[in-house]
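Novice: Sequence first, predicted model second:
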Amino acid sequence: MLRSPLLRAFAAVALLTLAIFAGQSALAQAPASPSAPATPAAPAAPAAPGATEPNAGASAMVAAPAAKKPDSAIDNPYGIEALWMGSDVVARSVLVLLGIMSAGSWYILIVKLLEQMKMNRHARTVDRKFWDARSVTDGVAALEKNSAYRFIAEAGVAATTDHGGLKSHIPMNDWIPMSITSAVDRVQAAMQKGLAFLATVGSTSPFVGLFGTVWGIYHALTAIGISGQASIDKVAGPVGEALIMTAIGLAVAIPAVLAYNWLARRNKAIMDEVREFSDELNAVIVGSAGRAA
């Protein structure tokens, strides 16, 4: 009889202890259970549980550049485009004039270089074909039709027949060199075409750019004075855009000067060969007593 009440008391104590531990565990889990349905991200996650975190990271990485894209898309406020958009008629006219000067300089450089290359090719043809001909007339026929050497040779041949009227008062030995020299002068004048433009551009374009700079700085200072703000961010843009004019003027002038000096030196070498040819041609025609055939 004594064991049964003790067993019953032990059993009651054990049940009470289990009830206490169960109550504490229930209280510990109680705050987590109501917060789960209140999470805002729970209804917006239709994807699989394993793919939720990578998608979230990828969306964050895509969102970051998207937020910075407007900043990178802003145009340079200190560039040439800003200079053109913010300038007036005078400044734009200066830019257009400098553009025409630059385009003309490069065009003349390319054209004159091709012309000089053609002259050198014609000079090689003279060495191969003209001096091996039996007569001056045959030598002229062997040259290219658009050759300057052929033009000079034809002038020498024509001088032997075109010696009538008042020209007959000029001795033949003087008339033939005069005709050949006149043809050489025409060739030299043709070779000099365009070089004056290069010299003009090389000497004036820096001052044209400087005029644009002064005009731009004047308007920049006027705008700053009207606004009443002379901070560095207000001054750097307009003044820097105006100084671009000077840089453009130098960029136009330097190639023009270099091209002029280079082409003039090549022209001198070519004309030396032309004059040598004319002297030899004159000696041949005069030595044959005017008989070019």
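Specialist: Perfect, I can see it now.
Novice: going forward, measure contacts and count neighbours with C-alpha atoms only.
Specialist: Noted.
Novice: quick one: buried residues of the helix or strand containing Trp106?
Specialist: Per DSSP states H and E: Trp106 is located in helix 89-125. Residues of helix 89-125 classed as buried by neighbour count (16 or more other Cα atoms under 10 Å): 91-92, 94-95, 98, 101-102, 104-106, 108-109, 112-113, 116, 119, 122-123, 125.
Novice: How about stretch 219-235?
Specialist: For stretch 219-235, burial by neighbour count (16+ other Cα under 10 Å) applies to 219-221, 223-224, 235.
Novice: Identify the residues contacting that stretch?
Specialist: With Cα atoms under 8 Å, 6 or more residues apart in numbering as the contact definition, stretch 219-235 has outside contacts at 238-239.
Novice: quick one: it to chain centroid distance?
Specialist: Using Cα atoms, centre = their mean, to the nearest Å, the distance from the centre of stretch 219-235 to the centre of the chain it belongs to is 32 Å.
Novice: do the same with stretch 266-285
Specialist: In terms of Cα atoms, centre = their mean, the centre of stretch 266-285 is found 40 Å from the chain centre.
Novice: hold the first one in mind and look at this next one:
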Amino acid sequence: MEAEAIGLASDVDFSVTALFWRATPTVKIVMLMLIGASFWGWAIIVQKFINYRAARREAEEFDRMFWSGEPLDELFDKIGTDPDGAAHKIFAAGMSEWRRSHRDDGQLIAGATARIDRSMDVAISKQEEKLTYGLGFLATTGATAPFIGLFGTVWGIKHAFEEIAISQSTNLAVVAPGIAEALVATALGLVAAIPAVIFYNKLSADSDRIMSGYEAFADEFTTILSRQLDA
């Protein structure tokens, strides 16, 4: 009898595709959600790596320009008021406020340094939003995907027990397919969650380093302008 049950179970297709099509509608929805979250998460990860590499390269190029010894006014005239790069935008925001803070007679309006700081802070905040956009999805996926997969597993096991009760049999051919279908949901939850958690931590650290570079530049730039004010 046991050999017959094992033979029946061996005839069942246990591929992921077959298990998906045999699953209940609820478990199928859970699986599709997790597959979609996994693909979307990987799309964000790849895009962020591309964006962060470009941001680091642009910041390095701007640093070379900024510290080349070229007068700040000439550098500002060269890059314009609305440049493309993040570091360029922060510099342009500070220089724009610097020029607006001069009266017609050439004297500075009181509180120029504070306004320049605020202008660059706003520009930095905008760049931070761009850098971190999408990371929240990775964090949410990493935190919730295992539980969504567990819900699918619990629902699938519930359905498997119902099948056992209906068939009045507990042999392997009846139990194994239902349990296997249920466990696929947990596996998909882990497949979605593990990369999301790993790369969320990695990308968050990269974003913090890039933002620290922008903030350090803003502080140095403010110091340079303060020296000119004192002079």
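Specialist: Sure thing, it's come through. All figures in this text were calculated on a predicted structure; none of them were measured in a lab.
Novice: With respect to Leu6 of structure 1, which of the buried residues of stretch 219-235 of structure 1 is nearest?
Specialist: If you rank the buried residues of stretch 219-235 of structure 1 by distance to Leu6 of structure 1 using Cα to Cα, Val235 comes first, at 99.3 Å.
Novice: So what does that closest one match up with in structure 2?
Specialist: For Val235 of structure 1, the aligned position in structure 2 is Val175, judged by TM-score structural alignment.
Novice: Of all residues in structure 2, which one is nearest the centre?
Specialist: Taking Cα atoms, centre = their mean as the criterion, Leu135 is the residue nearest the geometric centre of structure 2, at 2.4 Å.
Novice: State which helix of structure 2 is the longest.
Specialist: What stands out as the longest helix in structure 2, according to DSSP state H, is helix 172-230.
Novice: Look up how far Phe20 of structure 2 lies from the aligned residue in structure 2 for Tyr107 of structure 1.
Specialist: The pairwise alignment with structure 2 assigns Tyr107 of structure 1 to Ala43, based on TM-score structural alignment. Applying Cα to Cα, to the nearest Å, the value for Ala43 of structure 2 to Phe20 of structure 2 is 24 Å.
Novice: The helix or strand harbouring Ala12 of structure 1 maps to which residues in structure 2?
Specialist: Secondary structure assignment for Ala12 of structure 1, by DSSP H and E: helix 3-29. When helix 3-29 of structure 1 is aligned against structure 2 using TM-score structural alignment, it corresponds to no residues at all.
Novice: And stretch 267-286 of structure 1, by the same measure?
Specialist: Aligning stretch 267-286 of structure 1 against structure 2 (TM-score structural alignment) gives residues 207-226.
Novice: Have a look at how far, on average, the matching stretch is from structure 1.
Specialist: Its aligned residues in structure 1 lie a mean 1.4 Å from stretch 207-226 of structure 2 after superposition (mean Cα distance after the TM-score superposition for structure 1).
Novice: Give me the contact list for that stretch.
Specialist: Counting by Cα under 8 Å, 6+ apart, stretch 207-226 of structure 2 makes contact with 52, 55-56, 87, 90-91, 113, 116-117, 120, 124, 128, 131-132, all of which sit outside it.
Novice: quick one: the aligned partner of Gly202 of structure 1 in structure 2 from Val197 of structure 2, how far?
Specialist: In structure 2, the residue equivalent to Gly202 of structure 1 is Gly142, according to TM-score structural alignment. Separation of Gly142 of structure 2 from Val197 of structure 2 (Cα to Cα) stands at 5 Å.
Novice: So those two - more neighbours on which side?
Specialist: Set side by side, Gly142 of structure 2 and Val197 give different neighbour counts by other Cα atoms under 10 Å, the larger being at Gly142 (26 against 17).
Novice: Report the separation between that one and Ala193 of structure 2.
Specialist: Going from Gly142 of structure 2 to Ala193 of structure 2 by Cα to Cα gives 4 Å.
Novice: Remind me what the helix holding Ala12 of structure 1 packs against, helices and strands.
Specialist: The helices and strands touching helix 3-29 of structure 1, judged by 3 or more Cα pairs under 8 Å, 6 or more residues apart in numbering; DSSP states H and E, number zero.
Novice: can you give me the offset of that helix from its chain's centre?
Specialist: Centroid separation between helix 3-29 of structure 1 and its chain, computed with Cα atoms, centre = their mean, is 92 Å.
Novice: and the next helix or strand after it, what does it pack onto?
Specialist: Sequence-wise, the next helix or strand beyond helix 3-29 of structure 1 is helix 32-35, with elements assigned using DSSP H and E. Applying 3+ Cα pairs under 8 Å, 6+ apart, one finds that helix 32-35 of structure 1 makes contact with no other helix or strand.
Novice: hmm, back to that, turn the buried residues of stretch 219-235 of structure 1 into CSV, columns for distance to Ala142 of structure 1.
Specialist: Conversion of the buried residues of stretch 219-235 of structure 1 to CSV gives the following (distance: Cα to Cα, whole Å):
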residue, distance to Ala142 of structure 1
His219, 66
Ala220, 67
Leu221, 69
Ala223, 71
Ile224, 73
Val235, 70
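Novice: mind putting the residues you listed in TSV, distance to Ala269 of structure 1 and secondary structure included?
Specialist: Supplementary listing: the buried residues of stretch 219-235 of structure 1 in TSV, determined by distance: Cα to Cα, whole Å; DSSP: H, G, I helix; E, B strand; the rest coil:
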residue	distance to Ala269 of structure 1	secondary structure
His219	50	helix
Ala220	50	helix
Leu221	52	helix
Ala223	55	helix
Ile224	56	helix
Val235	52	helix
